[in-house]
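Student: Just to be clear, the model below is a prediction. Sequence and coordinates:
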Amino acid sequence: MSHAVTSGSSGGGSFSSKQRTVLISLIVDFILWIPDIIAAILSGSIVLFADAIKCANEILATFFAYLTIRKMAKGGAGAYDYGMGKFETVTSIVTGGVMFISLALVFFVALYRIAVPAEIVQEGAYLGIFLMIIGVTMNSWLWRKNFRLFQKEPSPIMDSQWRLFRTKAFSDFAVLVSLIASLGFSHYAWSLYIDPLASFIIAGFLLFSGYRVITSSLPDLLDKTLDEELQMVIVRHLADFFEDYSALHGVRSRRSGNNVYIEIFLEFDGEKRMCEVQESINRIKMALEENIPRSSVSIVPTSVPMSSGQAKTVTESNGVHR
């Protein structure tokens, strides 16, 4: 459920469509959440209570996504030269932390209901069934809508959104089955345990989502270098321009949201004129940016090896030597 932000290079139309899609998701979430709470109170169902807690987390996450897109749509040039990927990452980690707190709450309430079983109230359960049918339908529709938008213009925030609604659709279906089973087998004593045991499924969704959000956000927050596949793209293109420079002193890279920033430190022949060096820089930069989507490449002429051992290792481990 992570919520990333698109780069500042995206056009106004792109921000507008994403902002509208996320706002629709937020409104639908909130409209369904209020009766979900009412159904949980009327029925005394732990699984409906767990679902309401989960929905609150999802509303929080979607709200953060909406705020992030709005902030990006206003632009941050001059104040945020590298985009606002860190802002997105921090909000994602906060959301993941709230998920784990909710997970603990759901877990202990479910354990209590197992220790002290109680029947669910049928009228409230019927309302819950009705809401879950609506939830499965709406979340499946939003899942497909966000996925199509993600395919049209990939970005971390739309990737997290379609995955969020896919999880919500499966989660609501699990709640629906649980409520139907609790009512259908209510004449059996063991049916009292269906509801609290099913709430562990919701807890599982919270655990998976929270873990995924935090583990996917931390590498970007710590400026982790690009994965090996993109490093190999850089290496192959540097090999193509082997005659244009005399030494490679290092490569440094990181992500900010869905932007990729790459710095390449090259040494050029001292006999070359600056205009010739600049022509080589432009060719290398253009080739890399064409093959690495949403990348910004900086070629730094230098005769001094980089002091960062990590940056040297990146290039040397891929077999680039002069």
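Tutor: Cool, the structure landed.
Student: CA atoms for contacts and neighbours, from now on please.
Tutor: Noted.
Student: Report the contact partners of residue 237.
Tutor: 284, 287, 288 (Cα atoms under 8 Å, 6 or more residues apart in numbering).
Student: Checking it next. Helix, strand or coil?
Tutor: Each residue gets one of three states, and residue 237 gets helix by DSSP: H, G, I helix; E, B strand; the rest coil.
Student: roughly how far apart are it and residue 282?
Tutor: For residue 237, the distance to residue 282 equals 13 Å [Cα to Cα, to the nearest Å].
Student: Kindly report the same for residue 225.
Tutor: In terms of Cα to Cα, residue 225 sits 23 Å off from residue 282.
Student: same question, residue 260
Tutor: Distance from residue 260 to residue 282, by Cα to Cα: 18 Å.
Student: quick one, which of those two is more surrounded?
Tutor: Neighbours per residue, other Cα atoms under 10 Å: of residue 260 and residue 282, the larger number sits with residue 260, 20 against 14.
Student: The helix or strand hosting residue 25 - contacts with which helices or strands?
Tutor: Following DSSP states H and E, one finds residue 25 within helix 12-43. Counting contacts by 3 or more Cα pairs under 8 Å, 6 or more residues apart in numbering; DSSP states H and E, helix 12-43 is packed against helix 46-73, helix 122-152.
Student: The structure to be compared is supplied as follows:
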Amino acid sequence: MDVKQKASGFAVLSAFALAVSKFTVGLMSGSMAVVSSGLDSLLDVFMSAMNFFAIRKAAQPADEGHPYGHAKAESIAGAIQAVVIIFTGGLIIYQAVQEFLYNHGILYSVLDMGVMGLSLTFSLVISLVLKTVGRRTGSNALKADALHYASDLYSNSAAILAIFLTYYTGKSFFDITFAICTGLIIMFSATKILREGISGLMDSRIPKHLEDEIESILGEMSFPYAGYHKLRTRFSGNEKYVDFHLLTCRELKVDEAHELAHRVEDRIKARISTIDVVIHLEPCTYECQLTEMTCFLIRTRGKRPR
């Protein structure tokens, strides 16, 4: 089990423990803020479990039916997460409105505060773990899950504040208001998750700073490298793909040009993780004296074809 699967498994177990405690306390006290937070934690269990299996699927190597691998499984998981999160946020708001209309009584105890305080701490820890591993591995599924748990920080904080205000004022208005805020926060966070999931499915380009890194690597190459053009990038899950036409001195032999392409590929992979590089070789058509000096002068004058 790799680090991504361990992080996802940790999130599943933690969210399950929180969901059980929140539902138990919330149903005992009648607090919609606590129950809504418990529903959110139950959703976390489902989402993190789905991420766990999506990450396992994405880690499988390419096969005959999937020659480009299974990396998009993470993007699919992210998109599904977003849809379910939006639905859950709407459900929380609906329940809060129903509570306001029928004006059910709410009984709070010190246990309410304890459970929500524990939830706040766990949400912070889980979010930091997932965010750290997601950034290190480039996993969109983990980064989306981290964003979801980050939204829990706001919803749990709102629930604690609602408990405090309702307990000391006796007004259930605070509980209902913060439950609605929780639903809105959840729905808002889902929009970013949905965009990232769809981007992964639509073969969007990799982040600009990574493209700049690739161009920087190409710019460092020396003769008989002569330039490049038709650079394209995309990402699928946490996998990144780049292809471009590599221009070489037209005097190079095929095996020499092939060796040069390998050096370029190795340099890119050494500086950017989980990237697949495809290079199409082309002879440079620019007229020069076929020497390193004249090629360098042409390139530094900004005449290098790209």
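Tutor: That came through, no problem. Fair warning: this is a prediction, and the values are worked out from it, not measured in the lab.
Student: picking that back up, tabulate the helices and strands packed on helix 12-43 of structure 1 in a markdown table, adding columns for mean neighbour count and distance to residue 89 of structure 1.
Tutor: Shown next, in a markdown table, are the helices and strands packed on helix 12-43 of structure 1 (neighbours: other Cα atoms under 10 Å; distance: least, Cα to Cα, whole Å):
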| stretch | mean neighbour count | distance to residue 89 of structure 1 |
| --- | --- | --- |
| helix 46-73 | 22 | 10 |
| helix 122-152 | 18 | 19 |
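Student: Adding distance to residue 103 of structure 1, write the ones you listed out as CSV.
Tutor: CSV is the format used below for the helices and strands packed on helix 12-43 of structure 1 (distance: least, Cα to Cα, whole Å):
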stretch, distance to residue 103 of structure 1
helix 46-73, 8
helix 122-152, 20
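Student: circling back: for the helix holding residue 25 of structure 1, which residues meet the burial criterion?
Tutor: 15, 18-19, 21-23, 25-26, 28-30, 32-33, 36-43 (16 or more other Cα atoms under 10 Å).
Student: ok, now stretch 172-185 of structure 1?
Tutor: Buried residues in stretch 172-185 of structure 1, counted by 16+ other Cα under 10 Å: 172, 173, 174, 175, 176, 178, 179, 182, 183.
Student: What are the boundaries of the helices in the stretch 201-322 of structure 1?
Tutor: Along the stretch 201-322 of structure 1, counting by DSSP state H, counting those that start in this stretch, helices occupy 228-240, 274-291, 309-316.
Student: With distance to residue 134 of structure 1 as added columns, please give those in TSV.
Tutor: Below are these laid out as TSV (distance: least, Cα to Cα, whole Å):
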stretch	distance to residue 134 of structure 1
helix 228-240	42
helix 274-291	43
helix 309-316	51
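Student: Select the longest strand from structure 2.
Tutor: Ranked by residue count, the top strand of structure 2 under DSSP state E comes out as strand 225-236.
Student: Need the residues that contact that one.
Tutor: Under the contact criterion Cα under 8 Å, 6+ apart, strand 225-236 of structure 2 has outside partners 71-72, 75, 200-201, 203-206, 211, 218, 240-249, 260, 284, 295, 299, 304-306.
Student: Check the gap between the nearest residue to residue 295 of structure 1 once chain neighbours are set aside and residue 272 of structure 1 for me.
Tutor: Take residue 295 of structure 1 and drop its neighbours on the chain: the residue closest to it by Cα to Cα, 6 or more residues apart in numbering is residue 260, 4.5 Å away. Per Cα to Cα, residue 260 of structure 1 is found 30 Å from residue 272 of structure 1.
Student: Counterpart of residue 252 of structure 2 over in structure 1?
Tutor: Here residue 252 of structure 2 is matched to residue 272 in structure 1, going by TM-score structural alignment.
Student: How much space separates that match from residue 100 of structure 1?
Tutor: For residue 272 of structure 1, the distance to residue 100 of structure 1 equals 59 Å [Cα to Cα].
Student: more neighbours, these two?
Tutor: Taking other Cα under 10 Å, residue 272 of structure 1 and residue 100 do not tie; residue 100 has more neighbours (19 against 9).
Student: Quick check: the more buried one touching residue 206?
Tutor: Yes: with contact defined as Cα atoms under 8 Å, residue 100 of structure 1 reaches residue 206; the gap is 7.1 Å.
Student: shared neighbours, those two?
Tutor: Common neighbours of residue 100 of structure 1 and residue 206 (Cα under 8 Å, 6+ apart) do not exist.
Student: residue contacts, the corresponding residue of structure 2 for residue 51 of structure 1?
Tutor: Aligned by TM-score structural alignment, residue 51 of structure 1 pairs with residue 37 of structure 2. Shown in contact with residue 37 of structure 2 (Cα under 8 Å, 6+ apart): 22, 152, 155, 156, 159, 182.
Student: just checking, the fourth one is part of a helix?
Tutor: It stands for residue 156 of structure 2. Yes: according to three-state DSSP, residue 156 of structure 2 belongs to a helix.
Student: What's it aligned with over in structure 1?
Tutor: Per TM-score structural alignment, residue 156 of structure 2 is aligned with residue 172.
Student: what does the last one give?
Tutor: Matched by TM-score structural alignment, residue 182 of structure 2 corresponds to residue 202 in structure 1.
Student: try residue 239 of structure 2
Tutor: In structure 1, residue 239 of structure 2 lands on residue 259 (TM-score structural alignment).
Student: you'd agree that match is up against residue 289?
Tutor: No: the pair residue 259 of structure 1 / residue 289 is not scored as a contact, 11.3 Å apart, by Cα under 8 Å.
Student: okay, the two: which has more neighbours?
Tutor: It is residue 259, of residue 259 of structure 1 and residue 289, that has more neighbours when counted by other Cα under 10 Å, with 23 against 16.
Student: residues touching the residue nearest to the more buried one when sequence neighbours are not counted, list them.
Tutor: The shortest distance from residue 259 of structure 1 to any non-neighbouring residue, by Cα to Cα, 6+ apart, is to residue 294 (5.3 Å). For residue 294 of structure 1, the contact set (Cα under 8 Å, 6+ apart) comprises 258, 259, 260.
Student: Now go through the residues you listed and say which are in strands.
Tutor: Members of the contacts of residue 294 of structure 1 lying in strands (criterion: DSSP E): 259, 260.
Student: I appreciate the help and will end here.
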